[in-house]
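*Asks:* A predicted structure for the sequence below; I have some questions about it.
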Amino acid sequence: MASTSVSKIVSAEPGRVWQLVGGFGSLPDWLPYITGSTLEAGGRRRRLSNPDGDTIVERLVDYDDVRMNYSYAIVEAPFPVVDYLSNLRVYPVTSDPRKAEVQWSGRFVPQGATDDEVVALFTGIYTDGLDALRQTLG
């Protein structure tokens, strides 16, 4: 099993950040790689589309609005992994209540690629995503 985690500080209050990222169907609101999101199964599955026309289906595993965190698993995707589980979490920055730390992490079993290749892939997705979040929040 391989894993990666990316964390970024954003210049926005944690509650504001969570309002943007905390909706399971909200990825298109801040992540340019995802152009569409349709919730299914009572909001516990999301069917995502990207600019390449790929479909990614993910299942919500855990959601905690108070702790500003959710976990999800990939059901179907064009990525070379199985047993993918990811977590997105917003933390307050105790030294500055006008800032938040956002952590996006995942663990997975590479399939048809090396650990290093898949770690680099998801590290890039998480880094680009959190950089886009910073831009969206201004």
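*Replies:* Right, received. Where do you want to start? Numbering: from 1, shown residues only.
*Asks:* contacts, neighbours, all on C-alpha from now
*Replies:* Noted.
*Asks:* the residue most distant from the middle of the protein, which is it?
*Replies:* In the chain, the residue that sits farthest from the middle, by C-alpha atoms, centre = their mean, is residue 95; the gap is 25.1 Å.
*Asks:* for comparison:
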Amino acid sequence: MAKVYISGIIDAPVDKVWAYARDFNGHGEWHPLIAKSHVEDGLPSDQVGCVRNFTLTNGGHLRERLLSFSDLERRFTYNIIVSPMPIENYVATFGVKPVTEGNKTFVEWMAEFDVSPADEAGIKEKVGRGTFAEGIKALEKAVTARG
């Protein structure tokens, strides 16, 4: 099983970051890889079981199901149902915690998935650096632009 873990610091209070990031379908507003996104069946984006259906800027199509969600822990977990990547059993968790010195936010995004040995390095790079790290940078930009 392949594992990816990326973390970062956002220069904004944790409540502000979570208020923005908690929307499971909100990634279309701030993540540079997302062209368009919607939650299927009109369900709320914080309802466990809801499915976000989205298209990437490169034309790829994904569907992801929300497996758990906690405002108390400021964390959610989801899995991929449909992906253009050659992966299986993908489960990811996104969460934020307060950094008390400086009133900043610690962000962590991690995933585990099955992938062939031949594809593992490339997929880990795509998920880790290309999706998670770029997403954390873009989230900070979006949150701080809100003022």
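*Replies:* Now that the structure is in, tell me what you want to look at. What you are looking at is a predicted structure, and each value in this text was computed from that prediction instead of being measured.
*Asks:* quick one: TM-score?
*Replies:* Here the TM-score for the pair of chains, by TM-score structural alignment, normalised by the length of the first structure, is 0.92; 137 aligned residues with a C-alpha RMSD of 1.5 Å.
*Asks:* quick one on the thing from earlier: aligned counterpart of the residue farthest from the centre of the first structure in the second structure, please.
*Replies:* Taking TM-score structural alignment, the alignment pairs residue 95 of the first structure with residue 101 from the second structure.
*Asks:* ok, which stretches of the first structure are helices?
*Replies:* Secondary structure of the first structure (DSSP state H): helices at 14-21, 115-137.
*Asks:* among those, which is nearest residue 32 of the first structure?
*Replies:* Proximity to residue 32 of the first structure (C-alpha to C-alpha) singles out helix 115-137 among those, at 7.3 Å.
*Asks:* what residues does the closest one touch?
*Replies:* 2-8, 10-12, 17, 30-33, 80-81, 102, 104-106, 109-110 (C-alpha atoms under 8 Å, 6 or more residues apart in numbering).
*Asks:* please apply the same query to stretch 27-42 of the first structure.
*Replies:* By C-alpha under 8 Å, 6+ apart, stretch 27-42 of the first structure touches 20-21, 24-26, 45-51, 129, 132-133, 136.
*Asks:* was I right to think residue 20 of the first structure contacts residue 26?
*Replies:* Yes - under the criterion of C-alpha atoms under 8 Å, residue 20 of the first structure makes contact with residue 26 at 7.0 Å.
*Asks:* tell me the buried residues within the contacts of stretch 27-42 of the first structure.
*Replies:* 20-21, 24-26, 45-50, 129, 132-133 (16 or more other C-alpha atoms under 10 Å).
*Asks:* which stretches in the first structure count as strands?
*Replies:* Here the first structure has its strands, by DSSP state E, at 2-10, 36-40, 45-49, 55-64, 69-76, 81-92, 100-110.
*Asks:* quick one: the first one to helix 14-21, angle?
*Replies:* So the one you mean is strand 2-10 of the first structure. When axes from the mean of the first three to the mean of the last three C-alpha atoms, to 10 degrees is applied, the directions of strand 2-10 of the first structure and helix 14-21 differ by 120 degrees.
*Asks:* contact partners of strand 2-10 of the first structure?
*Replies:* Under C-alpha under 8 Å, 6+ apart, the answer for strand 2-10 of the first structure is 99-110, 115, 119, 122-123, 126-127, 130-131, 134, 137.
*Asks:* cool, the fifth one as well?
*Replies:* Around strand 69-76 of the first structure, the neighbours that count as contacts under C-alpha under 8 Å, 6+ apart are 22, 55-64, 82-90.
*Asks:* same question for the last one.
*Replies:* Applying C-alpha under 8 Å, 6+ apart, the external contacts of strand 100-110 of the first structure come out as 1-14, 17, 80-93, 115, 118, 122, 126, 130.
*Asks:* recalculate using a threshold of 6 Å.
*Replies:* For strand 100-110 of the first structure, contacts defined as C-alpha atoms under 6 Å, 6 or more residues apart in numbering pick out 1-10, 13-14, 80-93.
*Asks:* can you tell me which residues contact the counterpart of residue 64 of the second structure in the first structure?
*Replies:* In the first structure, the residue paired with residue 64 of the second structure is residue 58, using TM-score structural alignment. Applying C-alpha under 6 Å, 6+ apart, we find residue 58 of the first structure in contact with 45, 46, 73, 74, 75.
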